[in-house]
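Enquirer: show me the folded form of this:
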Amino acid sequence: MNYLSISGLTKSFGERVLFDSIAFGLDQGQKAALVGQNGAGKSTLMKIIMGLELADKGEVVINSGIRVAYVHQNPTFAAGMSIYDTIFDSGENEALAVVKAYQKATLEAENGRADEKLLQTLFDRMDSLQAWDFDYQIKEILGKLGLHDTDVPVEKLSGGQRKRVALARALLAQPDLLLLDEPTNHLDLETIEWLEEYLSTANLSLFMVTHDRYFLDRVTNMIFELDDRQLFKYNGNYGYFLEKKAQRKEQEATEQEKAKSLYKKELDWIRRQPKARGTKAKYRVDAFEQTKEKAFKKTEERELSLGLTTQRLGSKILELDKVVKQYGDKKLIDGFSYTFKKGDKVGIVGPNGVGKTTFLSLLTGLIEADQGAVTKGQTTVFGYYRQEEDRFDESKILIDTVKEVAEVVTVAGGATITVSQFLNRFGFPPKQQHTPIAKLSGGERRRLQLLLVLITNPNFLILDEPTNDLDIDTLNTLESFLDDFPGCLLIVSHDRYFMDRLVDHLFVFEGNGFIRDFPGNYTDLREEERERKEEAARLQREQKREAQKEASTPAPVAAPVSESTSVRKATFKEKQEFEAISQELEELQAEKETLIAQISAGTEDHERLLAWSGRLQEVDERLDALELRWLELSELAGL
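Expert: From the prediction side, this is the model:
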């Protein structure tokens, strides 16, 4: 079944054409991502699909029989409403409305204002809609997204909290088609991993804009790329997209070289013919013009280059000695000490609100420690890229904004270049350099913010969520630059791929002011945490078995009790059941891994994709039931 159909869509802003006569569709069960360079028109296309922006021409058709939910890149809500009212302010989902009404009636009953007739009516309605599971799902989603206090007014929320509220509202609407614009921005790593797992197994169609490469690889089975005003389709995940895009670029370059060779031959023919146009073969003249256009076609491919020099670091860089910082009763940093060494590349991880940004402000001297000392070396020059977007003068043009910081830039090797040349290297061609700041896209503004940090040639870079809104090409270039960066590097990021590639060790903020120095990258940390949880679960199972054995052992009596009567042995039938369950558990676990791999790889057969998702849910439910029975049987003697 077709859910979304786009045909002949064109959009431009003045002389700048974002996309021209693009067409594509999205069917039931497909999970697609839209990628492209900053300013290519990704967010604009999303807004057009949702009716928030008008196209110049073309048509967007959404199946009228499906539910659609949309999460904006920077969501806003009506003031005067609580988180709870904002999430449940949708009448499109009947089950959602009934659960909301039932929860409200139950709360009133607890406060002595029970309406027994209404409660019974809602109870019956919950039964008929099978909404009890949905009630559980509501609690799970709100809990996983960290929305525990739902009475807070939405106007008091931070950007990250608003994104969580928008995600909760969209997921609980149980849409058939979900549209997401940069869903991982402002989320912590644990929440991103939960959302990744949820979307990869959910029975819905998905169309999203994201630069998170792990997220792309594990959730999508189709990728659309906006490039040079056209749309290209790749039936696969991010790894498949990279492979096929490279092949496409290589083929285009080959075709352009062939066109240039043919153009030279045809140009010679044109020059040898009489000047009067009517005496030449019209079809050949037309073909010549087409060849000329193809041979000298200018693409908008950006070639970013971040070859910059850095100021030399001395022997003393930055020292923290028993630093303490707290606000009221909340302790964020409790006696942390560390001495930075040349070439340190450190990542910072921890849940939102645990003190990561406060820590960066302490290092850079924006705030002072309550106790302890932060000592900076004389040659240390900070470059601090903040999570919040810098406020630019919207009326100024791009090049003038940069010239306020520097007129020339020193690049690798010690040579100096003009600001215009540096902007061109940074993906802002001469034509765009005279564009007013107000006309830059969100990603272009973030790239400008990064440029203004790097232009000062720092030797200690502090990057707080640097990947937000940057396109994949810019991220790849930035990663290559940071790989070779000779100074110190400190990164706070929810982009797991970015962290894994760049950092050598982590400062793990574990709460209550404790910061752990972990020797490894983010994937290493998650693996250690997984092993630790498995070990804790194993110990808990062993303790449970011991407790059950003690409970089942009768108290000592005067007459001796035979060993056979102290612990019940498994019957022959129970032994057979235990062996059968063990075998089925192995088979189901193998099937689950196969299903997850199939769903991640994707397929054009959407009926098959839906069947896989449904079977995965059945397998999970069966595993839960069998594991419980396996534990019961394993307690019996003789097994």
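Enquirer: please make it C-alpha for all contacts and neighbour counts, starting now.
Expert: OK.
Enquirer: neighbours around residue 128, how many?
Expert: Neighbour count for residue 128, taken as other C-alpha atoms under 10 Å: 11.
Enquirer: what's the answer for residue 298, then?
Expert: By other C-alpha under 10 Å, 9 other residues sit near residue 298.
Enquirer: helix or strand for it, which one?
Expert: Following DSSP states H and E, one finds residue 298 outside all helices and strands.
Enquirer: give the contact list for it.
Expert: Residue 298 sits next to no residue when contact means C-alpha atoms under 8 Å, 6 or more residues apart in numbering.
Enquirer: quick one: it from residue 260, how far?
Expert: Distance of residue 298 to residue 260, computed by C-alpha to C-alpha, to the nearest Å: 13 Å.
Enquirer: how far away is residue 297 from residue 416?
Expert: Counting by C-alpha to C-alpha - residue 297 and residue 416 are separated by 32 Å.
Enquirer: distance from the chain centre to the host helix or strand of residue 548, please.
Expert: Assessed by DSSP H and E, residue 548 sits inside helix 522-552. Distance, stretch centre to chain centre, for helix 522-552: 30 Å (C-alpha atoms, centre = their mean, to the nearest Å).
Enquirer: the closest residue to residue 31 other than its chain neighbours: neighbour count?
Expert: In this structure, residue 31 finds its nearest non-sequential neighbour in residue 206, 4.4 Å apart by C-alpha to C-alpha, 6 or more residues apart in numbering. When neighbours are counted by other C-alpha under 10 Å, residue 206 registers 28.
Enquirer: one more sequence to fold, the one below, so I can look at both together:
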Amino acid sequence: MVERYARGSGALVVVTHDRWFLDAVCTRTWEVHDGVVDQYDGGYAAYVLARAERAQQAATVEAKRQNLLRKELAWLRRGAPARTSKPKFRIDAATALIADEPPPRDSLALARTATARLGKDVLDLEDVTFTLPDGRVLLDDVTWRLGPGDRYGVVGVNGAGKTTLLRLLTGRAQPTSGRVRRGKTVQVAELRQDVEDLDEVADLRVVEAVEREKRSVVVGGKELTASQLVERLGFTRERARTPVRDLSGGERRRLQLLRLLVAEPNVLLLDEPTNDLDTDTLAAVEDLLDGWPGTLIVVSHDRYLLERVCDRQVALLGDGKVRDLPGGVEQYLELRAAALGGARFSLPDDAAASSGGAPAADGPSAPAPSAAEVRAARKEVQRIDRRLERIATLEAGLHARMAEQATDHEAVTALDAELRALAAERDELEAAWLEAAETAG
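Expert: Model (predicted):
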């Protein structure tokens, strides 16, 4: 649970890979890497925008990294433009960066490919009831039909039966009554929460563990070797030669997913796939899943992931039913809030909600600004926008002059000092813009 403080009355520092949470509550983001800390204004969306801009300007940043940031930025801008929490000038910069970026995936093309691989029948739960040994009913007369190319996110409180639902789909569990029908061509792969399945390849190196499944795989219409796939999911050349037993928890999770993907299943079930993964790896995983042509079921508390890679969501609310959510995760939160008497909470807090936790009350709100203050704030926003546009022009000119005078050390040093002064002014203006925009409404 996150308590909202009145402006200026408190502070919150959080370490998390939950990107939706970062956007919802954070006004500044720190990235820790290579022994340094980079600071960004805003939440996760603003952080991605700033990194994409930096990647575009830095000639040494590899093309694959630029493309991945552009792709994620495109999804962020299409899905929720307001989340960047940036001046209009920065919003325009984001729009320019993604002008030629296509949607993350071609759903129609993927559905056609999935139908060719799977046929019309995939997985069907028909009148399924599942009762625990203690008599508790997790699923009660559930009928749920999965077609070729369906991409479902599954949400629900802990203990509602999400993992049991996956076990029924894989055949690891049998219903108390009813039946589970599987198409003749269905090949199911499941990413489970534990990583014990890697014990059998503990003595192999990362690349070898992937090659044992398959030496190459087609993703998004491109054939990738095992080593290319390993690199794409964040393993450096050195780490790719590391024995599996020496991997960290996040690396083992990545390897687990890679081994599933190279086996080329046509139905993929992911149970809390974001555990132990950093945001860069999550973006790479999402990029891989964008081009994966099959039926995808994801159980997760990570709202960002669910809305990024899935087309539809269903909920298990603890009443034994699988409820369709046309309104997505937002509808689920509203249903849960209604069940708790109107309380509002974030998706990762389901565990607390299911065990009787209640959200903290909002702090006292600041007094509303007067009409005169609103008019003055709007004028200030316009003034800052104009100055930020001018700074952008000046910075572009300075970068061009630095390129022209690259061999003149004194000239480059002087130009760099001008750039840093402009950057400092821009940071101050953006902070002022955010404050004025909050007043302007």
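Enquirer: related to what we said a few turns ago, would you say the residue nearest to residue 31 of the first structure is within a helix?
Expert: No - applying DSSP: H, G, I helix; E, B strand; the rest coil, one finds residue 206 of the first structure to be strand, outside a helix.
Enquirer: can you give me the distance of it to residue 138 of the first structure?
Expert: Residue 206 of the first structure is 20 Å from residue 138 of the first structure, by C-alpha to C-alpha.
Enquirer: ok, residue 287 of the first structure next?
Expert: 62 Å.
Enquirer: looking for the alignment partner of residue 522 of the first structure in the second structure.
Expert: Matched to the second structure by TM-score structural alignment, residue 522 of the first structure sits across from residue 329.
Enquirer: quick check: that match touching residue 305?
Expert: No - contact criterion C-alpha atoms under 8 Å: residue 329 of the second structure and residue 305 do not qualify, at 11.1 Å.
Enquirer: packing partners for the helix or strand hosting residue 69 of the first structure?
Expert: Here residue 69 of the first structure sits within strand 68-71, counting by DSSP H and E. If contacts are counted by 3 or more C-alpha pairs under 8 Å, 6 or more residues apart in numbering; DSSP states H and E, strand 68-71 of the first structure sits against helix 159-172, strand 177-181.
Enquirer: how about the shortest one, aligned to which bit of the second structure?
Expert: In this case it means strand 177-181 of the first structure. The counterpart of strand 177-181 of the first structure in the second structure, using TM-score structural alignment, is absent.
Enquirer: name the helices or strands packed onto that strand?
Expert: So strand 177-181 of the first structure, by 3+ C-alpha pairs under 8 Å, 6+ apart, packs with helix 42-49, strand 68-71, strand 205-209.
Enquirer: pick the most deeply packed of those.
Expert: The highest mean neighbour count among these, using mean count of other C-alpha atoms under 10 Å, belongs to strand 205-209: a mean of 25.
Enquirer: angle of it against helix 42-49?
Expert: Strand 205-209 of the first structure and helix 42-49 are oriented at 140 degrees to each other (axes from the mean of the first three to the mean of the last three C-alpha atoms, to 10 degrees).
Enquirer: report the distance from strand 205-209 of the first structure to the chain centre.
Expert: How far strand 205-209 of the first structure lies from its chain's middle: 12 Å, per C-alpha atoms, centre = their mean.
Enquirer: could you point out which element follows it?
Expert: Next along from strand 205-209 of the first structure, by DSSP H and E: helix 213-219.
Enquirer: for that next one, packing partners?
Expert: helix 189-201, helix 238-272, helix 496-502, helix 572-601.
Enquirer: hmm, try it at 10 Å
Expert: Under the contact definition 3 or more C-alpha pairs under 10 Å, 6 or more residues apart in numbering; DSSP states H and E, helix 213-219 of the first structure sits against strand 31-36, helix 189-201, strand 205-209, helix 238-272, helix 496-502, helix 572-601.
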